[in-house]
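>>> The amino acid sequence is not available; the structure is as follows:
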């Protein structure tokens, strides 16, 4: 796979150019979908564990526990390696507009944007549409932040 860090890129972004380096974006749509399913399974298992550990309180407050545990899981894994466990399994990771891996601030911003996007139907479908149609396969949140999910380099 081609490295892009030493190449000339437009001033607005240091992400790989999808025209010159399409290998960074090949299959990303399907990989993001599979990673999302895998992450949802992990979050469901963690929420179930929290329900047991809280002597069933977590089961009565399932939506709150699911959202809270999901946010913590996504922020921690993305900040720790620029990808959730599902994304790592699929060989993809997030990169910011500067071409670098996400830090904690970008992780929090991305997860916040993700939650805002899935809160209602219209932004959720718009996000799916932008992932499917933009050259860098960016979600609505990625588009706003200037980030993208790419195939892991090297």
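That came through, no problem. If you're wondering where the values come from, they're calculated on a predicted model, not measured in any experiment. Numbering: from 1, shown residues only.
>>> alpha carbons only for contacts and neighbour counts from here, please
Fine.
>>> from memory residue 15 sits against residue 96, does it?
Yes: the pair residue 15 / residue 96 is scored as a contact, 7.4 Å apart, by Cα atoms under 8 Å.
>>> who touches both of the two?
Taking Cα atoms under 8 Å, 6 or more residues apart in numbering as the contact rule, residue 15 and residue 96 both touch 147-148.
>>> got the contact list for residue 87?
Each residue near residue 87 by Cα under 8 Å, 6+ apart is listed here: 31-32, 35-36, 93.
>>> how far is the biggest helix by length in the chain from where the chain is centred?
In the chain, with assignment by DSSP state H, the single longest helix is helix 28-53. Offset of helix 28-53 from its chain centre (Cα atoms, centre = their mean, to the nearest Å): 13 Å.
>>> farthest residue from the center of the chain?
residue 55 (31.9 Å; Cα atoms, centre = their mean).
>>> the helices in the protein, which residues?
Applying DSSP H to the chain gives helices spanning 28-53, 57-60, 62-81, 85-90, 104-118, 121-133, 140-145.
>>> okay, these in JSON lines with distance to residue 22 next?
Formatted as JSON lines, the helices of the chain follow (distance: least, Cα to Cα, whole Å):
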{"stretch": "helix 28-53", "distance to residue 22": "11"}
{"stretch": "helix 57-60", "distance to residue 22": "44"}
{"stretch": "helix 62-81", "distance to residue 22": "23"}
{"stretch": "helix 85-90", "distance to residue 22": "17"}
{"stretch": "helix 104-118", "distance to residue 22": "24"}
{"stretch": "helix 121-133", "distance to residue 22": "14"}
{"stretch": "helix 140-145", "distance to residue 22": "18"}
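>>> for comparison:
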């Protein structure tokens, strides 16, 4: 790991923590708008299926969040919020991020925030690449574009 860190261009990490907070706000807003649209669709499907589709309401937000992050990260190496903040998503291997990495990133983010809220942020203060806990778990770095 030290060879990767010593060869890494740390100037690409200036202001990343602050930009990630802005990116989260933009992405969360986009996900909530898509979630509301999906809830309306599920509501109409519930009418057509005599209430059966309404059982999907509990799964709508996670599905929207996973699809939003997975598709946007795999297609453009960043979510719309990350692009607005000038950030990109890089895997440790140098390969473009996959849908699975984008989906795992958002799933691990919400799981770790739920159970370890302060720890995911504190960890970024003590590692050289300013990565959060869920970044380390899937082997990615978020850096300036």
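All right, it came through fine. Everything numeric in this text was worked out from a predicted model, so none of it was measured.
>>> TM-score for these two?
Here the TM-score for the pair of chains, by TM-score structural alignment, normalised by the length of structure 2, is 0.79; 137 aligned residues with a Cα RMSD of 2.6 Å.
>>> re earlier: relative to residue 112 of structure 1, which of the contacts of residue 87 of structure 1 is nearest.
Comparing the contacts of residue 87 of structure 1 against residue 112 of structure 1 with Cα to Cα places residue 36 closest, at 15.8 Å.
>>> What's that closest one aligned with over in structure 2?
Under the alignment defined by TM-score structural alignment, residue 36 of structure 1 is paired with residue 24 of structure 2.
>>> try residue 109 of structure 1
Checking TM-score structural alignment: residue 109 of structure 1 goes with residue 104.
>>> Tell me which residues of the longest helix of structure 1 come out buried.
For helix 28-53 of structure 1, burial by neighbour count (16 or more other Cα atoms under 10 Å) applies to 28-29, 31-32, 34-36, 38-39, 42-44, 46-48, 50-51.
>>> where's the residue nearest in space to the middle of structure 2 relative to residue 142 of structure 2, distance?
In structure 2, the C-alpha nearest the mean C-alpha coordinate belongs to residue 106, at 4.0 Å (Cα atoms, centre = their mean). For residue 106 of structure 2, the distance to residue 142 of structure 2 equals 13 Å [Cα to Cα, to the nearest Å].
>>> What of residue 70 of structure 2?
Using Cα to Cα, one gets 15 Å for the distance from residue 70 of structure 2 to residue 142 of structure 2.
>>> Could you do residue 83 of structure 2 as well?
11 Å.
>>> re earlier: residues touching the match of residue 109 of structure 1, list them.
If you count contacts by Cα under 8 Å, 6+ apart, residue 104 of structure 2 has them with 66, 70, 138.
>>> Recalculate using a threshold of 10 Å.
By Cα atoms under 10 Å, 6 or more residues apart in numbering, the contact list for residue 104 of structure 2 reads 66, 69-70, 98, 134-135, 137-138.
>>> one step back: now do the same for the residue farthest from the centre of structure 1: its match in structure 2.
Under the alignment by TM-score structural alignment, residue 55 of structure 1 pairs with residue 43 in structure 2.
>>> The residue lying closest to its match once chain neighbours are set aside: how many residues sit nearby?
Of all residues not flanking residue 43 of structure 2 in the chain, residue 54 sits nearest, at 6.5 Å (Cα to Cα, 6 or more residues apart in numbering). With neighbours defined by other Cα atoms under 10 Å, the count for residue 54 of structure 2 comes to 16.
>>> Which part of structure 1 matches stretch 61-79 of structure 2?
Going by TM-score structural alignment: stretch 61-79 of structure 2 matches residues 66-84.
>>> Sounds good, over and out.
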